[in-house]
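*Asks:* give the three-dimensional model of this entry:
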Amino acid sequence: MDKIIANRNYMRNPREKVRQWGAKELCSSFGINYDTKKENARLAALIFQAVSEDYQVPRSYAPIASRAFLLKGVGEGILEDSFLALEGDIVLTHPLKSLSDKENILLAAVLTGMRADAVGGAGIKEYLKKMQVSKKYVPVVEAAIESVQLAEKQAIHSERECSGGQNGGSLSFSVQLELYVSKQLDIIRRLTEKTSDYGDPEVIHDIRVAFRKLYSVTGVFSRYLKPQWSSCYQPELNRNLKQLGALRDLDILNQKQIYFLEKKGIGPEVFPVWNKIIGERREGCLRAIEQHFSSDEFPKLAAAMEEEIKQGICTPVLCRGKEACLFFPEEVKEECVRRAVMKIKAQKNWMEGLLVPEPVLHKLRLSFKELRYVLDFFRQILDKEEAEMLEAATLFQEVLGDLHDESVLLQEIRKLCKKSERYQLDPEERTYLKKFEHFSEKERNRHFALFEKHWEAYGKKTYS
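*Replies:* Next up is the predicted model:
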């Protein structure tokens, strides 16, 4: 660290050019949850006042400790790991208006000093020396570091209940997202801790919806999240979702079989092999889900995610000039809606060919799904046009979802027919499977025609 600081040259800006920041504004800019940290920041200031006598420093420097608690870790996700020792530079470039110039420099030294390799070493002295601050202020920095560390051990974890992204502009985006993620984790924990009947499709549906909301919303807003959410938690959430999705797909196949049988006025006994195969696969999925949620695998994942939420899960997106974009809900909404609509528009050419592969339609569905989750998250601050977009996105997701389900069903029927000798299908079941296949094809064509109708209307409105 000393070597990094030794190579650092600091130049003072003319005073009139300096832009000062409010503590809450700075936290919002760098994805720090101000509301959940402010109480413990006050605790850090009280502890500083208590230890100031030991360090023989004025109690009036207590605000440095409180601000250091708020901003600890501000460089994570912004600076490269090897340069995290320079975390204090963020305060030098974003000075707080509640502190004097000297106090801002001392705060920068505290943030730098809290990096383990700097505490108790020559790093703090060197850092202050570079900015022409006397070494007599080293005890102030050391007292503030100890105050933050003690405050972390005694931290009061505030419990707030909120329905996710329902408070519109009353909370910063980062706080809204943290509350939304916390709520989904609570729902999953409640359902998996108290429920043993995973064979009930409604139970699986509720668990899967919570997982899908959690996975989708963290995916949609991934560019605003700290890197570990994409590298660690997103893959794990996706794995859980796929496991639940496999059971859901089998339940959909059963529902479609029942619908076909009712339409034709025949009983399920005409599909003995089909019923056996689907039944065995469903039992296997059920066992895997029961084992998964009875183990400590998911509780560990949930606990790790909740610990991250306490520290703040967002990290700022930097513009070309390295300026952090603010996390105001309106700005995030507009940017995410723009990106989602661009993805949908990019599918237009794929819809005008001789044939339209179903995977292309499935990709379009995912694009509409992204738009839906963005708009639904910001439901309370949507304008009229955005509310209409939400309605359209929901419609397309449902229509294309039905079409995809029919495609999956057709694949399963055709796969079984191809292996008729291996499974010893009798002629009657094979005949009914062919009827089931033709019925499903008609259903898929019906869903595609419905999609084309809505897609044409959407295109006229969107591309004109």
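*Asks:* going forward, measure contacts and count neighbours with C-alpha atoms only.
*Replies:* Will do.
*Asks:* which SSE is the residue nearest the centre of the chain in?
*Replies:* By CA atoms, centre = their mean, the mean C-alpha position of the chain lies nearest to residue 218, the distance being 1.7 Å. Element membership for residue 218, per DSSP states H and E: helix 201-220.
*Asks:* output the contacting helices and strands for that helix.
*Replies:* With contacts defined as 3 or more CA pairs under 8 Å, 6 or more residues apart in numbering; DSSP states H and E, helix 201-220 has these neighbours: helix 173-194, helix 234-264, helix 358-377.
*Asks:* so which of those gets nearest residue 212?
*Replies:* helix 234-264 (6.7 Å; CA to CA).
*Asks:* now show me the structure for the sequence below, then we'll compare the two:
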Amino acid sequence: MAQPTPVRGLSADSQLGLAARRILVARLADIRKPEAKLSDAFDDEAVHDMRVATRRLRAAFQVFEPLGGWVARMEPEVKRLQDALGGVRDLHVQSAWLRTVAAKTRKETPGTRADITALGKTWLAGLADNETRLREELERWRSRTLPRLLRKVDALEDDHRFVGRRVKEPLDWRVRRVRKRMEVYADSPDAASAHALRKDLKKLRYELEIFQPALRRTLGALVKLFAPLQEGLGELHDADVRLEMFERLAARGKPRERKAARALLPLIREGRAKSSAEVARELQRWHAEAIPRRLRQVLA
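*Replies:* Coordinates of the predicted model:
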């Protein structure tokens, strides 16, 4: 995953308006870097990086929401782009998985391999519609959303402290929410609780990254601990999406789809079990190292 553009020269006592201008400009730069690679074809890595960058920008909106109602009004515009990127990215992920599985299918089962390959081609047929939507959203972003954002960001002014109560209290709430999500998942480690934890963990990470320029010594090491758990939850989510999709195909798909789905379901369940075990190990580490408590101490 691409790292955010570094922002230097900020401290906890910097003016909130100055910090917001510099950080929002950096987040916009993070979006525009991969955007340049999407002019002709939708490169998978660029789509992924741009999607992550839009999430980081929305996290910045959340942090700087006290600076004006325009932030809340612009957030849905960025989400439109993020959703369009997700529609293409999700098909890329599942199709790549199918290609890998088809390539590994034993030569003794050439019929099954052909069914899996055919299923992958069927999925890719739906990619054209998603790419059309993404092109439309990219044009909307370039011609409408980005110019409006740049005008708003350039005019931001607020002389409150950057790392002050106005922004720290919502972040503390986010830490407590993630801790609660972890407890819910530990009691019931199903797809819904895993997905809820994953979403809130990402929001917390991207919001914490905003404060790294001012709290680098105390926050930097803690933010790095997010990556293994976030990646594990991402793999678990992909497995859950795959499992639901193939269980539906196995029950109600066309004959060839049912055959391919039934052949793949044991492999999908095995992969989900491995991802679930990895997430359980990371959650145990978070508990053992008291990471939520340490985060709250930094924000106190």
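*Asks:* got the angle for the helix holding residue 218 of structure 1 vs helix 358-377?
*Replies:* 80 degrees (axes from the mean of the first three to the mean of the last three CA atoms, to 10 degrees).
*Asks:* can you list the buried residues in helix 201-220 of structure 1?
*Replies:* Neighbour counts over helix 201-220 of structure 1 (16 or more other CA atoms under 10 Å) mark 203-205, 207-220 as buried.
*Asks:* follow-up on the earlier one: reformat the helices and strands packed on helix 201-220 of structure 1 as JSON lines; add mean neighbour count and distance to residue 311 of structure 1.
*Replies:* What follows is these, written out as JSON lines (neighbours: other CA atoms under 10 Å; distance: least, CA to CA, whole Å):
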{"stretch": "helix 173-194", "mean neighbour count": "20", "distance to residue 311 of structure 1": "10"}
{"stretch": "helix 234-264", "mean neighbour count": "16", "distance to residue 311 of structure 1": "18"}
{"stretch": "helix 358-377", "mean neighbour count": "20", "distance to residue 311 of structure 1": "22"}
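*Asks:* what do we get in structure 2 for residue 185 of structure 1?
*Replies:* Alignment note (TM-score structural alignment): residue 185 of structure 1 maps to residue 28 of structure 2.
*Asks:* and residue 276 of structure 2, how far from residue 257 of structure 2?
*Replies:* 27 Å (CA to CA, to the nearest Å).
*Asks:* again, but for residue 61 of structure 2
*Replies:* Residue 61 of structure 2 is 43 Å from residue 257 of structure 2, by CA to CA.
*Asks:* among the helices and strands packed on helix 201-220 of structure 1, which comes closest to residue 25 of structure 1?
*Replies:* When these are compared (using CA to CA), the closest one is helix 173-194, at 12.1 Å.
*Asks:* which strands or helices does that closest one pack on?
*Replies:* Packed next to helix 173-194 of structure 1, using 3+ CA pairs under 8 Å, 6+ apart, are helix 201-220, helix 297-311.
*Asks:* could you rerun that using 7 Å?
*Replies:* helix 201-220 (3 or more CA pairs under 7 Å, 6 or more residues apart in numbering; DSSP states H and E).
*Asks:* which stretches of the stretch 201-300 of structure 2 form helices?
*Replies:* 216-224, 226-252, 255-288, 291-299 (DSSP state H, counting those that start in this stretch).
*Asks:* any chance of those in JSON lines, with mean neighbour count too?
*Replies:* Formatted as JSON lines, these follow (neighbours: other CA atoms under 10 Å):
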{"stretch": "helix 216-224", "mean neighbour count": "14"}
{"stretch": "helix 226-252", "mean neighbour count": "18"}
{"stretch": "helix 255-288", "mean neighbour count": "17"}
{"stretch": "helix 291-299", "mean neighbour count": "16"}
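*Asks:* wait, which of those is closest to residue 85 of structure 2?
*Replies:* Going by CA to CA, the one of these nearest residue 85 of structure 2 is helix 226-252, 16.0 Å.
*Asks:* the closest one aligns to what range in structure 1?
*Replies:* Against structure 1, helix 226-252 of structure 2 falls on residues 393-419 (TM-score structural alignment).
*Asks:* now residue 158 of structure 2: which helix or strand?
*Replies:* Going by DSSP H and E, residue 158 of structure 2 is not part of any helix or strand.
*Asks:* actually residue 197 of structure 1, not the one I wrote
*Replies:* Residue-wise, residue 197 of structure 1 maps onto no helix or strand under DSSP H and E.
*Asks:* so what's residue 188 of structure 1 closest to, chain neighbours aside?
*Replies:* Excluding the flanking residues, the one nearest residue 188 of structure 1 by CA to CA, 6 or more residues apart in numbering is residue 207, at 5.8 Å.
*Asks:* typed the wrong thing, it's residue 38 of structure 2
*Replies:* Per CA to CA, 6+ apart, closest to residue 38 of structure 2 is residue 46, 7.0 Å.
*Asks:* what lines up against the one you found once you look at structure 1?
*Replies:* That one, residue 46 of structure 2, aligns with residue 203 by TM-score structural alignment.
*Asks:* could you do residue 279 of structure 2 as well?
*Replies:* In structure 1, residue 279 of structure 2 lands on residue 451 (TM-score structural alignment).
*Asks:* ok, the aligned partner of residue 364 of structure 1 in structure 2 - contacts?
*Replies:* Taking TM-score structural alignment, the alignment pairs residue 364 of structure 1 with residue 197 from structure 2. Going by CA atoms under 7 Å, 6 or more residues apart in numbering, residue 197 of structure 2 touches 178, 181, 182.
*Asks:* helix or strand: which one has the second one?
*Replies:* Assigned by DSSP H and E, residue 181 of structure 2 belongs to helix 165-187.
*Asks:* now that helix against helix 255-288, angle please.
*Replies:* Going by the same axes, to 10 degrees, helix 165-187 of structure 2 makes 120 degrees with helix 255-288.
*Asks:* about what we covered before: now the match of residue 185 of structure 1: closest residue in space that isn't a chain neighbour?
*Replies:* residue 57 (7.0 Å).
*Asks:* so that neighbour sits right up against residue 25, yeah?
*Replies:* No. Because the distance of 9.5 Å does not satisfy CA atoms under 7 Å, residue 57 of structure 2 is recorded as not touching residue 25.
*Asks:* and the helices and strands packed on helix 201-220 of structure 1: which comes nearest residue 62 of structure 1?
*Replies:* helix 173-194 (26.2 Å).
*Asks:* and the closest one, how far from structure 2 on average?
*Replies:* Once fitted to structure 2, helix 173-194 of structure 1 is off its aligned match by 3.6 Å on average (mean CA distance after the TM-score superposition for structure 1).
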